[in-house]
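1. prediction below, plus the sequence it came from.
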Amino acid sequence: MMYRTLKSAARPLAPGGLALAAMLATMPLPALAQETAPEFASAAETAFIFNTLLFLMGGFLVMWMAAGFAMLEAGMVRTKNVSMQLLKNIALYSIAGLMYWVVGYSLMYVDVSGYIGSFAPYSWPAAGTANEGDYSVASDWFFQMVFVATAASIVSGTLAERIKLWPFLIFVVVLTGFIYPIAGSWKWGGGWLDAMGFQDFAGSTLVHSVGGWAALAGALLLGARNGKYASDGRVSPIPGSNMALATLGTFILWLGWFGFNGASQLAMGTNADASDISRIFANTNLAAAAGVVAALLLTQVLYKKVDITFVLNGALAGLVSITAEPLTPSPFMAIVIGAVGGIIVVLTVPLLDKLRIDDVVGAIPVHLLAGIWGTLAVPLTNSDASFSVQIVGIVAYGAFTFVVSYVVWMVLKQTMGLRVSAEDEMNGLDVAEVGVEAYPEFMPMHGR
């Protein structure tokens, strides 16, 4: 970088000016209010401040993704179920925050013995504490906490329009307090997969595939919405209520992803770290844009019309795909990785319908399948990763999350029941489960 120093033009002083200058030089200067030199932060203190700021800024961007999921789901469900989706999203974020303090963070990061950490509420130093390390302890907890809420949001969208509220929220308690933290300890907590060399920079598998596997297990036990699949094999589309909300949610998620991926650099105290964060931002944006364009073109070719829901999910699939390794790809490779994610969505949504798996918002293709792809793609650009170890990680996370989630869903189904009645599903969950309709002026009175 070039620096310029401003210099005044040199002109000789007049004789009177020389005398005045000499007199001024001999005069005593007034005492200053502070005679000590200003105290500057050390390099370590400066790094601490910037690292902490990165966690906090990244954390509130990822927290804002909760609004993105809420808006996306509100737009993708029918009008009669909008309040239910909004309620689920604010409730799951709050439950995730509490459970991650009660036990989740400690299971994931404290005294990890290879497969699991410790069972204890987490705490941070008292007010006024200095010398916490490379960053504020509380900022780290906050940044890690908002990730677990993302995993729970994935489940919410898949199971929309037919699941009861309280069984869902109980599952969120288990997912955010135990399933996600235990699985996360294997890599991010320094557990056995980390020791093997498994690579997942910001969570294509740890966050998105974990949420996708949990959603898949629930969808299999819950069944499809009434009227979605006919006995003769026909699929009846069920359009969402508001594409404007769905698009707004997608843009909010896209914005939040810069915190998701960028702050996963975990340091901003050096020139190199700041440069790497910039590269992560650029690659993240390229992958999302490529996912959009790939889905846009492919739906035109396959269906002769462009389906906006595919395009929105193409953006999210591109983001999920690049999340496993957003730093090392070249711009071209970031585009390739994101574009493949968009293609995956367009090709696999019809496959789920053939299997009669009803995924209301397309979260399984976006988060589970694109997450697997992104994790497999890491060795293409990162020489520290190997395909064999990446596959081991994908299988381990899939087996653990799916089996445990299936058992939890099964217990809830046998004890409380998972699904609302056919009459409640027809009337809408806003009336049956919430009692507050999102659009009351457009809804029938349901006998009231």
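-> That came in fine, so what should we check first? All values reported here derive from a predicted model rather than from experimental measurement.
2. could you use CA atoms for every contact and neighbour count after this?
-> Fine.
3. surely residue 343 touches residue 293?
-> No. The pair formed by residue 343 and residue 293 falls short of the contact definition of C-alpha atoms under 8 Å, at 9.6 Å.
4. settle it for me: which of those two has more neighbours?
-> For the pair residue 343 and residue 293, the greater number of neighbours falls to residue 343 (25 against 17), based on other C-alpha atoms under 10 Å.
5. residues contacting the more buried one?
-> Applying C-alpha atoms under 8 Å, 6 or more residues apart in numbering, we find residue 343 in contact with 291, 294, 295, 298, 314.
6. ok, how many other residues are close to the second one?
-> Meaning residue 294. By the criterion of other C-alpha under 10 Å, residue 294 has 27 neighbours.
7. any idea how far residue 304 is from it?
-> Note on residue 294: its distance to residue 304, by C-alpha to C-alpha, to the nearest Å, is 15 Å.
8. here's the one I want to compare it with:
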Amino acid sequence: MEQSLFTANNVWMMICTALVFFMHLGFSLLEAGLTRQKNTINILFKNLFIICGGLVVYYVVGFGLMYPGDFNGYIGFAGFGIESPKNGNLFSYADGGYTYWTDFLFQGMFAATAATIVSGAVAERIKIHAFMLFSIIYIAVVYPIVGSWQWGGGFLSSLGEVFGKEGGFYDFAGSTLVHSVGGWAALIVIIVLGARLGKFDQNKNSKAIPGHNIPLATMGVLILWLGWFGFNGGSVLSANPALTSLVLVTTSLSAAAGGLGAFVVSAIKFKNFDITMFMNGILGGLVGITAGADLMSPLESIAIGIISGAIVVYAVSWIDQLKLDDPVGAVAVHLFCGFWGTLAVGIFGDKAGFYQLAYQLIGVFVIGVFCSVSAFIVISLVDKLVGVRVGKREEVEGLDIHEHGMDAYADFGLNDH
């Protein structure tokens, strides 16, 4: 019986790992579809680099930083690389839920996701060398340190002790620990980069720069929704049928409600049915439920999703008003909805209460400050080393030709340079 349960748990975790890996295709298609044709190769190259470079650097240093074992609660390091548990007993690892190897690969996929969030926000004007350097450093150091504070048994996981209470900050699958960590980085880098040429006119009014392939972007959103079954479902860390089923239900209901909320609010606000708002509303609902997917009732998950969808619409408008340029709405979806979803744990669900809300607020504040400062230091260092912004000619003619020497649609004779 023990062997059967162990096998079932581990197989489920491996399936979820594959689903999270599949999300990188979703991100690639979404980002490519919402940006211009002349930068498609650049988008795809960045996403391929993130999963390849991210996995290797997470193996070398990230996993040891994120799960350091006994440490002071703030920073620790278990060593470079990964080795099989010394006692060799598979059943002693993770209470027999899954193997050490499955754990590493599942967590590595999460690490790469945080950097992927940045890719879409900085699209169409960042140097490829700069992006690669920033991503590697962020995945290797910043993401795992933040993760150790909660998932590695650090100070946020026992924050209640400060108040003489049990419990602490709670983030089931990463509304803050993955999505806001990526969202803060995206916000800081787009501030440093500046807007794309033509995004704002001489009077600083925002101008739409349409994506070149909305069907691709829509496909990307649907793939991401499917991948989220692994993202949240795998975070149960077992094949527990009752809890896994609940998580998949709350995840899907919040996604659906997020899409409906965004499309209705945007229709009222802008007097049209904007499919890009609909798509980002779905993603906002997914990000919003991720912190508490295991704690919410179906009705609560719908409420979280609707609010997430509305947040996306207003956040996109607010970012435009600040004269910031985010081609795919990554900051609105991952930072703002990540913030909301994390706070929702203290408002709805099994952990709702004053102290839990306080823990959530402290957690998002501490992580926000750390990620913002870290991202600024890293991008400033990268700027000094290689520069971050492409030249005017490169931006106008497209990064595909200038940084990759090829065209994504060469055989079709399409050219919007």
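-> Perfect, I can see it now. All values reported here derive from a predicted model rather than from experimental measurement.
9. ok so, going back, redo the contacts of residue 343 of structure 1 as JSON lines? Include distance to residue 117 of structure 1.
-> As requested, those are exported to JSON lines (distance: C-alpha to C-alpha, whole Å):
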{"residue": "291", "distance to residue 117 of structure 1": "37"}
{"residue": "294", "distance to residue 117 of structure 1": "41"}
{"residue": "295", "distance to residue 117 of structure 1": "41"}
{"residue": "298", "distance to residue 117 of structure 1": "45"}
{"residue": "314", "distance to residue 117 of structure 1": "36"}
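10. report the buried residues of stretch 290-300 of structure 2.
-> Buried positions in stretch 290-300 of structure 2, judged by neighbour count with 16 or more other C-alpha atoms under 10 Å: 290, 291, 292, 293, 294, 295, 296, 297, 298, 300.
11. and if you look at stretch 336-355 of structure 1?
-> For stretch 336-355 of structure 1, by 16+ other C-alpha under 10 Å, it's 336-349, 353.
12. likewise for stretch 74-90 of structure 1?
-> Buried positions in stretch 74-90 of structure 1, judged by neighbour count with 16+ other C-alpha under 10 Å: 74-86, 88-89.
13. now the terminal residues of that stretch, how far apart.
-> 12 Å.
14. contacting residues around it?
-> Stretch 74-90 of structure 1 is contacted from outside by 66, 69-71, 73, 153, 156-157, 160-161, 165, 169, 238-246, 360-361, 427-431, 433-434, 436-439, 443, using C-alpha under 8 Å, 6+ apart.
15. emit the ChimeraX select command for whichever of the residues you listed are buried.
-> Selection of the buried residues among the contacts of stretch 74-90 of structure 1 in ChimeraX, burial being defined by 16+ other C-alpha under 10 Å:
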select :66,69,70,71,73,153,156,157,160,161,165,169,240,241,242,243,245,246,360,361,427,428,429,430,431,433,437,438
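16. next step: the contacts of stretch 74-90 of structure 1 restricted to helices.
-> The helices, defined by DSSP state H, take in 66, 69-71, 73, 153, 156-157, 165, 169, 243-246, 427, 429 from these.
17. check contacts around residue 251 of structure 1.
-> Counting by C-alpha under 8 Å, 6+ apart, residue 251 of structure 1 makes contact with residue 68.
18. what number of residues lie near residue 4 of structure 2?
-> By other C-alpha under 10 Å, 9 other residues sit near residue 4 of structure 2.
19. try residue 197 of structure 2
-> For residue 197 of structure 2, the number of neighbouring residues by other C-alpha under 10 Å comes to 12.
20. identify the residue of structure 1 aligned to it.
-> Residue-level alignment of residue 197 of structure 2 against structure 1, with TM-score structural alignment as criterion, gives residue 226.
21. quick check: which element contains that match?
-> Using DSSP states H and E, residue 226 of structure 1 maps to neither a helix nor a strand.
22. for residue 313 of structure 2, give its distance to residue 340 of structure 2.
-> Between residue 313 of structure 2 and residue 340 of structure 2 the computed distance is 14 Å (C-alpha to C-alpha).
23. and for residue 351 of structure 2?
-> Between residue 351 of structure 2 and residue 340 of structure 2 the distance is 15 Å, computed by C-alpha to C-alpha.
24. compare neighbour counts for these two and give me the winner.
-> Taking other C-alpha under 10 Å, residue 351 of structure 2 and residue 340 do not tie; residue 340 has more neighbours (23 against 18).
25. ok, the more buried one touching residue 309?
-> No. The criterion here is C-alpha under 8 Å, and residue 340 of structure 2 misses it with residue 309 at 10.9 Å.
26. thinking again about what came up before, find the residues that touch each one of residue 343 and residue 293 of structure 1.
-> By C-alpha under 8 Å, 6+ apart, the residues touching both residue 343 of structure 1 and residue 293 are residue 314.
27. need the counterpart of residue 96 of structure 1 in structure 2.
-> With TM-score structural alignment as the criterion, residue 96 of structure 1 pairs with residue 54.
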